[in-house]
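K.L.:
What shape does this take:
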Amino acid sequence: MNSAAEGSYVEVLSGRPSGRLTEVRSLVVREFERVRALRHEPDVSPLAIIGEHFASRVDDEDAEAAIEVAQRRAESLAGSQRPSNLAVTSFAGEAFDICALDCGWGASEAAELVRELAAVLGEPAAASGAALFLAASRNPQLMELPPRVALQMQLEILVAFAPVEDVSVWVGDTARRVHCVAQVGSPTRTMRRIANRVLQGGSGEAEGRQTIVGVPVYRWGVPWGAIVARRRVDDRDAVDGYLTEAASTISPVIERDMLLERSNARERLLVDAAEKRLLRLGFDLHDGPLQDLAALADDVRYTRRRIVPLIDAGVRGIAAGRFDDFEARLSALDRSLRDLSHSLESSSVTAGPLQRVLEREVNSFQYETGISVDLKLRGHFEPMTRSQKIALFRIVQEALHNIREHSNATAASIDVHGRPDRIEAHVKDDGIGFDVSSTLVDAARRGRLGLVGMGERARLLGGKLDVRSSNGSGTTIEIMLPRWLPVETPAAEESAVV
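P.N.:
Predicted coordinates:
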């Protein structure tokens, strides 16, 4: 909690409110007395009080469910004993992280939570605020988020609990230039200069502008980056403590990002190699079978012109109709092969938004098969890496191919959900289903690796694929791909630093 907010709160409780605080004095005192009474009630758990604090303020189903899980976990760890202050604070920190990520909670909600926690635990607000910051910033579940999201979350937590604002993280490149990779507020040229000085081992404080400070972010004992912030209070030691703690929690995020970058580089090589093979196949289709098909269509038209006039008038119409059917089938085959050739080009997948690419594939599938497909996309899908977009599209494409060839389905559905930390997709059909284990074994023996290839695409990007089916019950394919984008990508253009 910042000192201004804490001072106002103490002023209200001490009975010496200023003019603007007079109106809220009785309300705050009543709330404080309510919490204090609950704290001394032997049958009321502090976890229940803090849980109710969140339940009364959260209106997001996913967040509510996640908070309930965290509360049950904390209660089970406490058993029949009254939970310790550390357990209550840890639960409050985890729940705040959930709300910050899903509901956009910030400094005002943090200040309110600190007051509630201090009253429940009987501790000074400053101590509860610092403990809550540690619990929220050290929450292990933050490491499950993509590095860029985790880094931004750490800064949001810092601004919510620490007496700072306009926080930014800076890194240097091989040309000894610094770039802002994450921020809350607006980075300035002064902040850039301080970050550059910190990375070179210099002071983290601006001359003549003592409100802007910076601390290094270490990796293996070497400064990798810098956190720079504008402080709101004169207590430099307290601000340094918050910034140093934030730097220590950011360092593992950076380490994980570097590991993912190395892994992603290898995955890109594999994906690019596979896409090159598909692209070559597309060219081969265009230069081979499609050209042969065009020549065959010309031969059919030539034959029609020569033969139909020679046929007796009584059956000439029937013969012409048969030629019409044959030409229509050739035209449909030509269109199908051209669509296939186009879909094999990775540029057709990555050039547009994911929704448009999937809609094009679904429309083509429905036109060719007559099978109804319900396509739903929820959440956000940008930014996604090129490899992620290609993998997701190819998996959905292969799933639709299997529905067409093997399912005898009349309807199917595709549900894609872009969550903050992952992309999920479900492809379902109402077909005849199959025995998954025996089908996979048989397909591998015959060299048909469609399902295996789908799983391998997901695995290469750190995800997973699950196939659920049985005879007569349809098939469901579930795909999960974790989000990942490098932290090193600058969060703001150079022109945004003023």
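K.L.:
From now on I want contacts and neighbour counts done on CA atoms only, so please keep to that.
P.N.:
Fine.
K.L.:
tell me which element residue 166 falls in.
P.N.:
strand 164-172 (DSSP states H and E).
K.L.:
What is that strand packed up against?
P.N.:
In terms of contacts (3 or more C-alpha pairs under 8 Å, 6 or more residues apart in numbering; DSSP states H and E), strand 164-172 is packed against helix 147-161, strand 178-184, helix 189-199, strand 222-231.
K.L.:
by how many degrees do it and strand 178-184 diverge?
P.N.:
Strand 164-172 runs at 150 degrees relative to strand 178-184, counting by axes from the mean of the first three to the mean of the last three C-alpha atoms, to 10 degrees.
K.L.:
compare with the first, here's sequence two:
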Amino acid sequence: GEIIGAIETLEDITERKKAEDNLRYYLQEITRAQEEERKRIARELHDDAAQVLGSISRQLDNFIRKKQGFAPNEVLFLKDLQVQLNRGLQSMHRFCQALRPSLLDDLGLIPALRSLAKGLQESDGIATDLKVLGGERRFSPEVESLLFRIVQEALNNIGRHAQASEAQVVMEFAEDRIKVSISDNGRGFELSGRVDDLPRSGKLGLAGIQERARLLGGTIEVKSTLGKGTALIVEVPT
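P.N.:
Coordinates of the predicted model:
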């Protein structure tokens, strides 16, 4: 009886592990497909819509400079129109970079993260520092994409919710793992329950980070104190 029970327990564990492996595989495939679709949309926006807007802006600039006889209010209207057009073009460039930054494909994870940090400082006025420890190295496109999305979501959360003046990203390369720490000096929040309870508590951004860390076989730790900021630590085996 004990032997049969042990065999059944072992079979249950094996089946559960197989189901978990299958789920991880499907999630990885979905993530890969999402990244490819993001890349395609970003490329089409850049090569088509952004080029058209840029051309219109240049034509409008030439029109304003060459044409004579405009009333002052007409000149102001055309210049205001050009300003709005250029703002739209800049927004589209930012959107393309958020969808799929060319730096990630061309130069790798660290340059893409530097661009993220610079973007947070420019858009939200949050002084953001990127520190790299250990021997920097490249990973597969899938791993780099997931790590990039983890940091991107964390910095987006800081910009939207933290009311911080400073943020820091630390990438620590070890022989068998990589550790990513994202922290801020913002308002913080009360942690209730386990990390697994994040979706039910409305912390969907953190829940998304947790899922990406799991796809990489990693772990996530969240530390936060009201009035003293938040720290997010993700460790991933390599």
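K.L.:
Need the TM-score from the superposition.
P.N.:
The TM-score (TM-score structural alignment, normalised by the length of structure 2) is 0.69; 212 aligned residues with a C-alpha RMSD of 3.7 Å.
K.L.:
how about the host helix or strand of residue 118 of structure 1, which residues of structure 2 does it hit?
P.N.:
Using DSSP H and E, residue 118 of structure 1 maps to helix 107-121. Alignment note (TM-score structural alignment): helix 107-121 of structure 1 is unmatched in structure 2.
K.L.:
Same check on stretch 152-163 of structure 1?
P.N.:
Under TM-score structural alignment, there's no match for stretch 152-163 of structure 1.
K.L.:
got the angle between the strand holding residue 166 of structure 1 and strand 222-231?
P.N.:
Using the same axes, to 10 degrees: strand 164-172 of structure 1 against strand 222-231 is 160 degrees.
K.L.:
how far out from the middle of the chain is strand 164-172 of structure 1?
P.N.:
Offset of strand 164-172 of structure 1 from its chain centre (C-alpha atoms, centre = their mean, to the nearest Å): 22 Å.
K.L.:
hmm, back to that, can you list the residues that contact the helix holding residue 118 of structure 1?
P.N.:
Applying C-alpha atoms under 8 Å, 6 or more residues apart in numbering, the external contacts of helix 107-121 of structure 1 come out as 1-2, 5, 32, 35-36, 38-39, 46, 49-50, 53, 85, 89, 96, 124-125, 128-129, 132, 159-161.
K.L.:
Just the buried residues from those residues, in ChimeraX please.
P.N.:
Of those, the buried ones go into a single ChimeraX selection, burial set by 16 or more other C-alpha atoms under 10 Å:
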select :1,2,32,35,36,38,39,46,49,50,53,85,89,96,125,128,129,132,159,160,161
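K.L.:
helices or strands next to the top helix by length along structure 1 in the packing?
P.N.:
In structure 1, taking DSSP state H as the definition, the longest helix is helix 236-287. With contacts taken as 3+ C-alpha pairs under 8 Å, 6+ apart, helix 236-287 of structure 1 sits against helix 125-137, helix 147-161, strand 209-219, strand 222-231, helix 313-343, helix 386-402.
K.L.:
Now do the contacts for residue 141 of structure 2.
P.N.:
By C-alpha under 8 Å, 6+ apart, the contact list for residue 141 of structure 2 reads residue 105.
K.L.:
gap between it and residue 236 of structure 2?
P.N.:
Separation of residue 141 of structure 2 from residue 236 of structure 2 (C-alpha to C-alpha, to the nearest Å): 15 Å.
K.L.:
With residue 185 of structure 2 instead?
P.N.:
Distance from residue 185 of structure 2 to residue 236 of structure 2, by C-alpha to C-alpha: 25 Å.
K.L.:
Residue 38 of structure 2 too?
P.N.:
24 Å.
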